[in-house]
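Undergrad: The sequence and its predicted three-dimensional model are supplied below.
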Amino acid sequence: MQRRLFLKNSLKTLGAGAAGVTAAPFVSTAKAQDTITWNMVTSWPQNFPALGTGASDFARRIEQMSGGRMRIRVHGAGELVPALEVFDAVSAGTAEMGHSASYYWRGKVAAAQFFTAVPFGMNTTETNAWLYHGGGQELWDEVYAAHNLKPFPVGNTGTQMAGWFKQEIDSLEDMQGLKLRLPGLAGEAMNRIGVTTVNMPGGEIFTSMQTGVLDAADWVGPYNDLAFGLHQVADYYYTSAWNEPSAILEGTVNLEAWQALPDDLKAVVSEAARASNLAMISEFAYRNAEALETLVDEHGVQLRTFPEDVMTALYQASQEVIAEQVDDDPESKRVYDSYVAFQKLVRPFSDVGEFAYLKAREAVGA
């Protein structure tokens, strides 16, 4: 009996000791390493649906995946820096991280526009394939390194709407003289067909539409547009998604801060970015469907598509704008050449795969 008790107690002691040996490295590591606390500045209102919450999701994933070794404090637009100064703030080290959209920086880095959206370009699946497998990320790294930044795709709004209009568009003539909020290459194309475009943070759109500063505005899609109440200031919602067939949201890290991270935490940030990117795509697919139903059924929003002459003019103008930029800026040419080559590579399968399926589904009424 005593022998059995002795063995039982010995095994308990051994088990406790073994557990202690197993746990010790984690305990000592946690004590030995200081928690890294970074600030993330964003172009979105704090916790704004999908965009603001996407930034918070990115921060949460980093903290969880690092076991608490990294903590990211997320700041909404205007809390530390204005919405459209994220690029400069992270580049200068005012904040270690940012969450925004690269086409806001076209005046600083012309090639940056291709890392948000290209008019009549690739869809979200194709764009992610270019970034992850087609050399897009490497080009993005190269472009941003000159500005002391390390970029990541951290979210994608998917196919965006063409925008809200106070008046119905029946022809190209109806576009003349309109004041429209629309950034990036698409905004430049709109200018070519007689529209006056401006770039402003999303939080200013409602008031600008309400007071007549704007006649029309692009924002994102049904989910975010409903959140801003844009259906209250315009009746016509255009679905002709030429401008942003895919819209990448970028996470940026100050390059010096990035280089100072140990390799395992670099991996944490990279994988958290990938997870947040894919999570946002799924969320938008769901939330946009819900919000569109609400806009149409409950608020009486009128869905429209641009007439053929408008779409033709926008395509031609887009090609002109892109060609001029590529001719004037070697960096833009390298990025766009890669983008176009990848689009040509993947389009045949996109056409016989997803596009063919969507047409078949529509034909049978499924």
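TA: Structure received.

Undergrad: all contacts plus neighbour counts: C-alpha atoms, from now on.
TA: Will do.

Undergrad: how about the strands in the stretch 201-350 of the chain?
TA: Ranges of strands in the stretch 201-350 of the chain, per DSSP state E, counting those that start in this stretch, are 216-217, 236-238, 248-254, 302-304.

Undergrad: out of those, nearest to residue 58?
TA: Residue 58 sits nearest to strand 248-254 of all the strands of the stretch 201-350 of the chain, at 8.8 Å, using Cα to Cα.

Undergrad: Pull out the buried positions in the closest one.
TA: When neighbours are counted by 16 or more other Cα atoms under 10 Å, the buried residues of strand 248-254 are found to be 248, 249, 250, 251, 252, 253, 254.

Undergrad: returning to that earlier point: who wins for proximity to residue 150 among the strands of the stretch 201-350 of the chain?
TA: Each of the strands of the stretch 201-350 of the chain has some distance to residue 150 by Cα to Cα; the shortest is strand 248-254, at 5.0 Å.

Undergrad: Just the helices from the stretch 151-300 of the chain, written as ranges.
TA: Counting by DSSP state H, counting those that start in this stretch, the stretch 151-300 of the chain has helices at residues 184-192, 205-210, 222-227, 255-260, 263-293.

Undergrad: Check which helices and strands the longest one sits against.
TA: It stands for helix 263-293. Counting contacts by 3 or more Cα pairs under 8 Å, 6 or more residues apart in numbering; DSSP states H and E, the secondary-structure elements packed against helix 263-293 are helix 51-65, strand 149-156, helix 222-227.

Undergrad: Tell me the buried residues in it?
TA: Counting neighbours by 16+ other Cα under 10 Å, one finds that the buried residues in helix 263-293 are 265, 268-277, 279-281, 283-284, 287-288, 291-292.

Undergrad: then this one, side by side with the first:
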Amino acid sequence: MDRRSLIKRTGIAGVLAAGVAPAVHAQPAVRWRLASSFPKSLDTIFGSAEKLSETVKAMSGGKFEISVHPAGELMPAFGVVDALEKDTIDMAQTAAYYFTGKDPVFAFSCAVPFGLTTLQMAAWKDHGNGRKLMDAFFEKYNFRTMSAGNTTTQMGGWYRKEIKSVADFKGLKMRLGGGVFGESMAKLGVVAQNMPAGDVYQALEKGTLDAVEFVGPYDDEKLGYNKVAPFYYYPGWWEGSADLEFFINLKKYNQLSPENKAILNGATKVAAMDMTSKYQAVNPIAIKRLVANKTQLKAFPKAVIDAGFKSAMEVFAEHEAKSAEFKKIHQDMRAFQRDQILWNRFSEFPFNQYINSVKI
């Protein structure tokens, strides 16, 4: 059986499982550049881009290579969308909600308050309308998307002082991921600031920030937030999951051969699963280390989360009134979420509720 027939009959997953690299016959070598919005020190997130690169190279027999560049090497962390629009890079690895200054719709591709969990996000994008709706929106920015991995449900951030009530948010200078979440927190009195992860530690240390949310125990420990802010809160209601993505220049993608498109599509799935599963493996170990090193782990009071829910729903309504596109995508996501909540009542929720109550 030749390699093309193998790909056609088994799909890219079968090719990967068989350890067979599809050959790119009589085609010129492809050399792409990927700019990440993350520092190389974050082996979970940045590691997804590295996994993509090594997988593409292996599957193509070295005929298709993607060089990976951390934030600041080719451009600033938040400069990747402009670079894609101008055709100066081939790909980016980033979080869509960093770019809600361009349009609040960007947030739906990554995370919104009280949004989808990791499995739900994957289902909405790959088997619901999510990817189709988002890629139609992103066409105007000259890119399409593929998931780079999900951080899973995030923590509620690091604080210099305890959060006992909504009043404690008033005037709090906090680094946030951006978008609808920042607007909803602003309604609670937070002074929201969107900045790259690598700039946050110094701002916390100097006192120009009072709090920061980033991802979860493993990454947050690497960035040293526990050294300058003792209170670590949960849950991060603004990110029931956060789907990071590869933004792919539309012109460059359309120029790829069918074989190289299959290689790229398959390699992104490998990279995405690698990131998501790694977070599940390393976060429990990291949170035990943090607590052992005197991090004060605390749950947000229910009244605080209730206030967050109320303010977030107000922000969604405000954007729906201004943008038909925002409303269309938001309503589609919520309809999908309602079905997921129904199913979870009989599946994951009762199972998790029970397994959390017994000693194993």
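TA: Arrived safely, thanks for sending. Computed from a predicted structure; not experimentally measured.

Undergrad: Next, the TM-score between them, please.
TA: Overall, the chain-to-chain superposition scores 0.91 on the TM-score scale (TM-score structural alignment, normalised by the length of the second structure); 337 aligned residues with a Cα RMSD of 1.3 Å.

Undergrad: and the aligned residue in the first structure for residue 90 of the second structure, what is it in contact with?
TA: The criterion is TM-score structural alignment: under it, residue 90 of the second structure has residue 96 as its aligned partner in the first structure. Going by Cα atoms under 8 Å, 6 or more residues apart in numbering, residue 96 of the first structure touches 38, 39, 40, 90, 253, 254, 257.

Undergrad: go on, residue 193 of the second structure?
TA: For residue 193 of the second structure, the contacting residues are 173, 174, 175, 176, 178, 182, taking Cα under 8 Å, 6+ apart as the criterion.

Undergrad: and if we set it to 10 Å?
TA: When the contact criterion is Cα atoms under 10 Å, 6 or more residues apart in numbering, the partners of residue 193 of the second structure are 173, 174, 175, 176, 177, 178, 182, 209, 212.

Undergrad: mapped onto the first structure, which of those residues hold?
TA: When these are mapped onto the first structure and checked using both residues aligned by TM-score structural alignment, their matches' Cα atoms under 10 Å, the preserved contacts are 173, 174, 175, 176, 178, 182, 209, 212.

Undergrad: how about the residue most central in space within the first structure, what does it touch?
TA: Of all residues in the first structure, the one closest to the mean position by Cα atoms, centre = their mean is residue 249, 1.7 Å from it. Residues counted as contacts of residue 249 of the first structure (Cα under 10 Å, 6+ apart) are 51, 54-55, 99-103, 115-117, 152-157, 277, 280.

Undergrad: ok, those residues in the second structure, which still hold?
TA: Under the criterion both residues aligned by TM-score structural alignment, their matches' Cα under 10 Å, the contacts of residue 249 of the first structure that remain in contact after alignment to the second structure are 51, 54, 99-103, 115-117, 152-157, 277, 280.

Undergrad: Please indicate which of these are buried?
TA: So, of these, 51, 54, 99-103, 115-117, 152-157, 277, 280 end up buried under the neighbour-count rule (16+ other Cα under 10 Å).

Undergrad: Am I right that residue 325 of the second structure is in contact with residue 138?
TA: No. Here residue 325 of the second structure lies out of contact with residue 138, judged by Cα atoms under 10 Å, at a distance of 11.8 Å.

Undergrad: These two: which has the busier surroundings?
TA: Regarding residue 325 of the second structure and residue 138, a neighbour count based on other Cα atoms under 10 Å identifies residue 138 as having more, with 18 against 13.

Undergrad: Shouldn't the more buried one be within a helix?
TA: Yes. With DSSP: H, G, I helix; E, B strand; the rest coil as the criterion, residue 138 of the second structure is part of a helix.

Undergrad: so what corresponds to it in the first structure?
TA: In the first structure, residue 138 of the second structure lands on residue 144 (TM-score structural alignment).

Undergrad: What's the match for residue 192 of the first structure in the second structure?
TA: Residue 192 of the first structure maps onto residue 187 in the second structure when the alignment is built from TM-score structural alignment.

Undergrad: dump the residue contacts of its match.
TA: Contact criterion Cα under 10 Å, 6+ apart gives 169, 170, 181, 307, 308, 310, 311, 312, 314, 315 as the residues in contact with residue 187 of the second structure.

Undergrad: residues in contact with the aligned partner of the last one in the first structure?
TA: Which is residue 315 of the second structure. Under the alignment (TM-score structural alignment), residue 315 of the second structure pairs with residue 321 of the first structure. With contact set as Cα under 10 Å, 6+ apart, residue 321 of the first structure has these partners: 185, 186, 187, 188, 189, 190, 191, 192.

Undergrad: thinking again about what came up before, any idea how far residue 100 of the second structure is from the match of residue 192 of the first structure?
TA: Residue 187 of the second structure is 17 Å from residue 100 of the second structure, where distance means Cα to Cα, to the nearest Å.

Undergrad: One more: residue 34 of the second structure?
TA: Applying Cα to Cα, the value for residue 34 of the second structure to residue 100 of the second structure is 21 Å.
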